[in-house]
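# Okay, here's the prediction I keep looking at, along with the sequence it came from:
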Amino acid sequence: MANHEDLSGVFLALSDPTRREVIRILGAGPASVGELAQSFAMTLPSFMKHVHTLEGNGLIRSVKHGRVRTCSLDRDRLAVVGDWLDTQYRIWDARADRLDESAAEQEEV
């Protein structure tokens, strides 16, 4: 499981709807920054801040070929969220089971 700082960075990056939409778009495959930016009503410098946040937290990677920067999703890094959610689900599922058992015991009394 990722450490708390890694997880916090990923959640910080995903806290913004623009960045979540970039992740969704990149889920279909790599895209250039220009292609990604067309989906948003903001200036390119403003959009690049979102790209840098996603890249800085390891959710996307970008490579530059000439004047074109192409971004791709790092699915392994995104899996950190899935791992954390799976752990939370198991914890809460176990608590719900104990609550059900306790309620059943109360009904028997």
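Structure's in. What do you need? Numbers count the residues shown, from 1 in each chain.

# switch to C-alpha atoms for all contacts and neighbour counts from now on
Noted.

# Mind naming the longest helix for the chain?
Longest among the helix segments of the chain by residue count, using DSSP state H, is helix 75-108.

# buried ones in that one?
77-78, 80-81 (16 or more other Cα atoms under 10 Å).

# Residue 40: which of those is nearest?
residue 78 (22.2 Å; Cα to Cα).

# how close does that closest one sit to residue 65?
Distance of residue 78 to residue 65, given as Cα to Cα, to the nearest Å: 25 Å.

# And here is the other one:
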Amino acid sequence: MIKELVDLSATKDGSDGLDRAFLALADPVRRAIIARLSRGPATVNELAEPFTITKQAVSQHIQVLEKAGLITRTREGQKRPCHLDAAALEALTSWIDQYRLATERRYRNLDGLLTQMQTEEP
């Protein structure tokens, strides 16, 4: 399953980045890693602590998150901490918001129509 996410091919409309990000976030372990990184950088060992899976499995999850553009890794001496890429999360939020705002607008229109219908009834 992890290999499938890493080997995604580009889609026709160029949304492969979104696809990779959402597929990466579909896994609860990767969502937990993202949640942990939202509090600050962490090494693979630190990220692996709360899980009952191997460090190798955590490393594979980190690779998926890296390929999805959601996290980055730096080198600090012998440590390679992972960092959350806030800009990537903001791009996902923006994509979701465009649909949320359109849906909210439709509901407001529906509410207005229902209110108008109620006031017109004798």
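Nice, I can see it. Predicted model, so just to flag it, every value in this text is computed and none were measured.

# Can you calculate the TM-score here?
The TM-score (TM-score structural alignment, normalised by the length of structure 1) is 0.87; 107 aligned residues with a Cα RMSD of 1.6 Å.

# if we can go back for a sec, summarise which helices and strands the longest helix of structure 1 is packed against.
helix 4-14 (3 or more Cα pairs under 8 Å, 6 or more residues apart in numbering; DSSP states H and E).

# what's the mean distance for the helix it packs on versus structure 2?
Aligned to structure 2 and superposed, helix 4-14 of structure 1 gives a mean residue distance of 1.4 Å (mean Cα distance after the TM-score superposition for structure 1).

# which residues of structure 2 does that helix align to?
Structural correspondence for helix 4-14 of structure 1: residues 15-25 of structure 2, per TM-score structural alignment.

# buried residues in the matching stretch?
Buried positions in stretch 15-25 of structure 2, judged by neighbour count with 16+ other Cα under 10 Å: 17-21, 23-25.

# Can you give me every residue that contacts the residue most central in space within structure 2?
Nearest to the geometric centre of structure 2 sits residue 25, at 4.7 Å (Cα atoms, centre = their mean). Residues counted as contacts of residue 25 of structure 2 (Cα atoms under 8 Å, 6 or more residues apart in numbering) are residue 31.

# what does residue 116 of structure 2 give?
By Cα under 8 Å, 6+ apart, residue 116 of structure 2 lies in contact with nothing.

# Distance-wise, check it relative to residue 104 of structure 2.
Distance, residue 116 of structure 2 to residue 104 of structure 2, by Cα to Cα: 18 Å.

# quick one: the longest helix of structure 1 to helix 4-14, angle?
100 degrees (axes from the mean of the first three to the mean of the last three Cα atoms, to 10 degrees).

# chain center to helix 75-108 of structure 1, what's the gap?
With Cα atoms, centre = their mean, to the nearest Å as the basis, helix 75-108 of structure 1 stands 21 Å off its chain's centre.

# before we move on, what SS does the aligned partner of residue 49 of structure 1 in structure 2 have?
Matched to structure 2 by TM-score structural alignment, residue 49 of structure 1 sits across from residue 60. What DSSP: H, G, I helix; E, B strand; the rest coil gives for residue 60 of structure 2 is helix.

# Correct me if wrong: residue 60 of structure 2 contacts residue 4.
No - applying Cα atoms under 8 Å, one finds residue 60 of structure 2 not in contact with residue 4, separated by 11.7 Å.

# the more surrounded of these two?
Neighbour count, other Cα atoms under 10 Å: between residue 60 of structure 2 and residue 4, residue 60 has more, with 16 against 10.
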